[in-house]
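Any chance you can model this:
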Amino acid sequence: MALHSRALLGGIYRSVKNLQTPLGGLLPGKLNRRDLSTSNGLGKLYELRIYQIWPKEMKPFIELSKEWIHLRTAHSPLIGYWVSEIGGINDVVHIWEYDDLNQRANVRQALAGDSHWISSYFSKILPMMSRQENMLLHTVGDSNLVQPDLRGVYELDAINQGAGQKFSTDKGDAKLLGTFQSVMGPTNTGYQLWFHNSAQQAVENQINGQKEADQGSGGHRRLLVPTPWSPLQ
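The predicted structure is shown next:
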């Protein structure tokens, strides 16, 4: 059984290295290092990740993540990790901060070589996900992404700027934490992360607040509930 397990994990690791899996697509060995430009004063980069979890696997996914996510957060800052309550079913949404793509590549290389990460967590959650997407963002204007005292729910707005939508500047007593522009992923798309004291307040703020972001079409809005390990609570 032990030999079978080692062979299985070895196969998973080889798949990670060779296929377009979450760890395999941009491993440093597959990149020309000269193609990895740093931010060079342009500010931090943020990776927005959205995983769709098979319904029956949501509880095991959350339990495994709560136990093992520290192996991932040891490598780069986690901004927030949420479950989508409205605007996506069985989705988890998370945002990671990097100095530049060199740092991101180094993180992924370290994780690919971490047998503990692969055997305890990654190999177990991979079949739990039915879909994954990610996008690279940078901030626009001021951001307030470190908020250890917040307790409530969050809203992530995707803003289709190509359709004439604009960034909101006010939503009642909601708190704007960050405004982002896509660098890689959906084009002509901005994102805004808001904090609300409650889900009902989020609805009231949206209905009663200013509607600059609604001057267009094709946007998307998610109501997010933080996971126990999310820095933003």
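
all contacts plus neighbour counts: C-alpha atoms, from now on.
Fine.

what's the next secondary structure element after the helix or strand that contains Leu193?
In the assignment (DSSP states H and E), Leu193 maps to strand 189-196. Using DSSP H and E, the helix or strand that follows strand 189-196 in sequence is helix 199-208.

Could you also give me the structure for this next sequence, so I can compare it with the first?
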Amino acid sequence: MKKLLLLLIPILFLCACGTNKTITESTDKVPVKEEPVKETLPVEEVVNLAQFFLPDQSTAQFKGEGNEYASYSLKTQYINDNYVATYEDNGGTIVQRIYKISEDNISLLAENGEAYEAEIPSIEELESMPVIDIYLATPLEVGTKFNGWEITSTSDTLQTDLQTFENVIVIEKAEEQGNVTRKYFAKDFGEIKREFIMNANEEELIVSSTIEKLL
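As a prediction, the model looks like this:
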């Protein structure tokens, strides 16, 4: 009996070793599952719309054509980082406009004529004012529409008496009667030209105002 046990123990030991080796080899050959590569979407560039106004307390002169009141001076006043007031003096009247700058648009809150001694509303009053128009909106790319306006170009070149502007943004609004209004914007200057094109008796009448100099 002892001899039989002595013979069986080495055999069982060899079997156990062989089985363990097979399991180890099988485990080593299992392929590692690779995680799929995640695609990252491009981050949309954040546009600082405040750059579409002249600097605080600056005044620009605009040369007019087609109408005696098309020439005017424009003074810009920053109320704070989010609100801007402009004063347009065409020799006949002064118009005060107040704008709100947000992340995706510039909205018009007030437009006051005969603003010879116009006051600035308090921040509480400004925050409660309703929007009466959208002055400019993002994304700043061709085809963007807002409140009847449409961006028709972002790469215009405009020659003025002040300088030649590149990458000018053009927005356009067309009326049912066929009249067209266009505005031209440049970074660090804001609106540098506006024109009104009216079709009357099969003739085209153009009234334009173009930045001429900084005062």
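
Overlay the chains and give the TM-score.
Once superposed, the chains reach a TM-score of 0.26 (TM-score structural alignment, normalised by the length of structure 2), with 84 aligned residues with a Cα RMSD of 5.0 Å.

what about the strands in structure 1?
Secondary structure of structure 1 (DSSP state E): strands at 45-53, 78-86, 91-98, 129-139, 153-160, 175-184, 189-196, 220-226.

Kindly apply the preceding question to structure 2 instead.
59-65, 72-78, 83-89, 94-101, 105-112, 133-137, 145-146, 149-159, 164-174, 180-186, 190-200, 203-214.

Distance to Lys3 of structure 2 and mean neighbour count added to those strands, as JSON lines?
Output for the strands of structure 2, formatted as JSON lines (distance: least, Cα to Cα, whole Å; neighbours: other Cα atoms under 10 Å):
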{"stretch": "strand 59-65", "distance to Lys3 of structure 2": "115", "mean neighbour count": "20"}
{"stretch": "strand 72-78", "distance to Lys3 of structure 2": "106", "mean neighbour count": "20"}
{"stretch": "strand 83-89", "distance to Lys3 of structure 2": "103", "mean neighbour count": "22"}
{"stretch": "strand 94-101", "distance to Lys3 of structure 2": "99", "mean neighbour count": "21"}
{"stretch": "strand 105-112", "distance to Lys3 of structure 2": "97", "mean neighbour count": "19"}
{"stretch": "strand 133-137", "distance to Lys3 of structure 2": "97", "mean neighbour count": "19"}
{"stretch": "strand 145-146", "distance to Lys3 of structure 2": "99", "mean neighbour count": "18"}
{"stretch": "strand 149-159", "distance to Lys3 of structure 2": "99", "mean neighbour count": "17"}
{"stretch": "strand 164-174", "distance to Lys3 of structure 2": "100", "mean neighbour count": "18"}
{"stretch": "strand 180-186", "distance to Lys3 of structure 2": "103", "mean neighbour count": "20"}
{"stretch": "strand 190-200", "distance to Lys3 of structure 2": "105", "mean neighbour count": "18"}
{"stretch": "strand 203-214", "distance to Lys3 of structure 2": "114", "mean neighbour count": "17"}
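
What's the end-to-end length of stretch 194-205 of structure 1?
Taking Cα to Cα, to the nearest Å, the first and last residues of stretch 194-205 of structure 1 lie 11 Å apart.

what's the answer for stretch 93-107 of structure 1, then?
19 Å.

residues of it that come out buried?
93-105, 107 (16 or more other Cα atoms under 10 Å).

Turn the strands of structure 1 into a markdown table, columns for distance to His70 of structure 1.
Output for the strands of structure 1, formatted as a markdown table (distance: least, Cα to Cα, whole Å):
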| stretch | distance to His70 of structure 1 |
| --- | --- |
| strand 45-53 | 17 |
| strand 78-86 | 10 |
| strand 91-98 | 13 |
| strand 129-139 | 20 |
| strand 153-160 | 22 |
| strand 175-184 | 24 |
| strand 189-196 | 24 |
| strand 220-226 | 16 |
